[in-house]
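[1] only geometry, no sequence info:
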């Protein structure tokens, strides 16, 4: 199955996770390439924002074959699905189990190529959702289906939560000295274009693909400096010691032995700590450092241009589940 020719213009593509911001951008990119797109949505999922020209079908993931594929020919499956919270039960249900069902339905229908939106953070796994994503990645690689596993760096929306803080005169929060982490942020539009391009670009087949937006790598301090200068405000940065997060996690973990709700909060705190202390760049296991130079780049959109659009009111910050602050 891996020897199939490139997915041609005008191919039929089944998309999962189309209602998120990245899913919508990916659908738009697929349509721009001349593909016929069918979006399989959960019952009751809001379809607003999806571009014209797509076909919408609905059902539970267990009904993907009957209600989504319907015995028709599809050339590719593109999944932008991800668990909302990252909590263990949610992660294993969506990032792993749901994707297994989708893969099996696609194989039964003769789909030749799967493009999977994963995350760059799985290269250094410490959390349940990372384990779930890696387990499905391994299943996809072993399936015999041609695949493109895309692991993007940080999204614009996940780095935009503090704009309103500064506009309100509050300090920009950083962990440690604000230089613990760096990333090459990528826009939804550039990521969607990259995902869609995997169908026709042989260099992206049967590969795990870390990807960032245009460089250079940016730290939280860089973000703060740009925002304060743009808004004409004196720089006010509040440093939060990582040890504070460790103490919170320890306390919640202890209390979580009695109260399951607090156990979930402890896991969310661990997720927050991970993103506050680990760079979203390619990890070099030999040198045990994050390597900005080794982190591939794509697209044209830049984070500070997006900040300008948000400040001027031309763009709205759609954080969803991606906010730390």
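    Ah, there it is. A quick note: this is a predicted structure, and the numbers were derived from the prediction, not measured.
[2] every contact and neighbour count from this point should use C-alpha atoms.
    Noted.
[3] now the most centrally placed residue in the chain, nearest residue through space, not along the chain?
    A centroid search over the chain (C-alpha atoms, centre = their mean) returns residue 119, at 5.6 Å, as the residue closest to the centre. The spatial neighbour of residue 119 that comes closest, neighbours along the chain excluded (C-alpha to C-alpha, 6 or more residues apart in numbering), is residue 151 at 4.1 Å.
[4] what about that neighbour, how many residues nearby?
    21 (other C-alpha atoms under 10 Å).
[5] likewise the one 10 residues further on?
    Other residues within reach of residue 161, judged by other C-alpha under 10 Å, total 17.
[6] one more structure, for comparison:
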């Protein structure tokens, strides 16, 4: 006769983002007691969870307003820098997480689940190096850890739907087949993160993860959207060199303007995603491997596209809004 695993007391960061909300919902559905540290003024989450208001970048607030000297079994973090700019990345993806880890260890937390990103396997950008630095700190901490590296999110691949509805072409970098990914939905990723708390096979591991089905290229994404909209495909190809020119100009101007220096980093982030696949990278071959990229869940990107076209859902893309 099977027994239900005991409920855990879980401290959650990043609960107000779309992935954070899905993760809190999954944790609550599994019967865990969920406490979320959120910014003041945050509205209640649509599930059973306690909200505590504070500043994750302030260690004093983290201890006073967040943990409150109480005992927790685990920390789950969906927290990430909003822009990926260097100062923001090192403050959030690294320093804030170090402070959370230190506070949790002092109070006896024994496990942490971290939402990272698959792009850190080929780091070229500040936010990737910041994430990697904390990943290593977590591995070295002695806590039971699960470092989850998802491929691509539905919301980050849905930015051109309104363009196409307005009769505009689908924008492609290069031939549209430079990159591929295995997109994962918020709900499927949230469930996977929650499962890391109780599944030993998902613990003390770095876990790349994608959604169900084969990898898809940007051109395939555009073709499916045109099919769903019942309009003839119309693509506009943007040379990657255009991004290189933008980066060069912004780098030059960034020597006299910190604001433009930050924009140069954002342009580099855009170029990275335009030229690198969000799949497991095989160092032996120097190539991305879709077959080696694990899948989970049941919701596909093209099902999401269909719901978007029918107006059944709307994406809150925030910092994922590229187009």
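    Yes, it's here. Here the structure is a predicted model, which is why all the values come from computation and not from measurement.
[7] check contacts around the residue nearest to residue 119 of the first structure.
    117-121, 208-211 (C-alpha atoms under 8 Å, 6 or more residues apart in numbering).
[8] rerun that using 10 Å as the cut-off
    116-123, 208-212, 280, 282 (C-alpha atoms under 10 Å, 6 or more residues apart in numbering).
[9] so which strand or helix has it?
    Element membership of residue 151 of the first structure [criterion: DSSP states H and E] is strand 146-152.
[10] what's downstream of that strand, the next helix or strand?
    Following strand 146-152 of the first structure in sequence, per DSSP H and E, is helix 163-167.
[11] what range does that next one cover in the second structure?
    Mapped onto the second structure using TM-score structural alignment, helix 163-167 of the first structure spans residues 161-165.
[12] that stretch against the first structure, how far on average?
    Compared with the first structure after fitting, stretch 161-165 of the second structure deviates on average by 0.5 Å (mean C-alpha distance after the TM-score superposition for the first structure).
[13] list the buried residues of that stretch.
    161, 164 (16 or more other C-alpha atoms under 10 Å).
[14] what of stretch 124-143 of the first structure?
    127-137, 140-141.
[15] name the nearest of those relative to residue 270 of the first structure.
    residue 127 (7.8 Å; C-alpha to C-alpha).
[16] so residue 244 of the first structure, which state does it fall into?
    helix (DSSP: H, G, I helix; E, B strand; the rest coil).
[17] how far away is residue 45 of the second structure from residue 154 of the second structure?
    21 Å (C-alpha to C-alpha, to the nearest Å).
[18] the two: who's more crowded?
    residue 154 (22 against 15).
[19] residue 87 of the second structure matches what in the first structure?
    Counting by TM-score structural alignment, the partner of residue 87 of the second structure is residue 89.
[20] sorry, slip of the keys, the one I care about is residue 75 of the second structure.
    Structural alignment (TM-score structural alignment) places residue 75 of the second structure against residue 77 in the first structure.
[21] circling back to that earlier point, tell me the contacts of the residue nearest to the centre of the first structure?
    Residues in contact with residue 119 of the first structure (C-alpha under 10 Å, 6+ apart) are 82, 130, 133-134, 149-154, 209-211, 280.
[22] what of residue 187 of the second structure?
    18-23, 25-26, 193, 297-299 are the contacts of residue 187 of the second structure under C-alpha under 10 Å, 6+ apart.
[23] what about the corresponding residue of the first structure for it, which helix or strand?
    Counting by TM-score structural alignment, residue 187 of the second structure corresponds to residue 189 in the first structure. Taking DSSP H and E as the criterion, residue 189 of the first structure maps to helix 188-197.
[24] how much does that helix stray from the second structure?
    Mean for helix 188-197 of the first structure is 0.2 Å (mean C-alpha distance after the TM-score superposition for the first structure).
[25] return the distance of that helix from the chain's centre.
    Relative to its parent chain, helix 188-197 of the first structure has a centroid offset of 12 Å by C-alpha atoms, centre = their mean, to the nearest Å.
[26] now the helices: where do they sit in the second structure?
    18-29, 59-61, 86-89, 97-106, 126-140, 161-165, 186-195, 218-229, 240-253, 258-275, 301-310 (DSSP state H).
[27] can I get those in CSV with distance to residue 316 of the second structure?
    Converted to CSV, those look like this (distance: least, C-alpha to C-alpha, whole Å):
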stretch, distance to residue 316 of the second structure
helix 18-29, 8
helix 59-61, 28
helix 86-89, 21
helix 97-106, 25
helix 126-140, 22
helix 161-165, 13
helix 186-195, 12
helix 218-229, 19
helix 240-253, 26
helix 258-275, 19
helix 301-310, 12
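[28] so for residue 179 of the second structure, which of these sits nearest?
    Among the helices of the second structure, helix 258-275 sits nearest to residue 179 of the second structure (C-alpha to C-alpha), with 6.1 Å.
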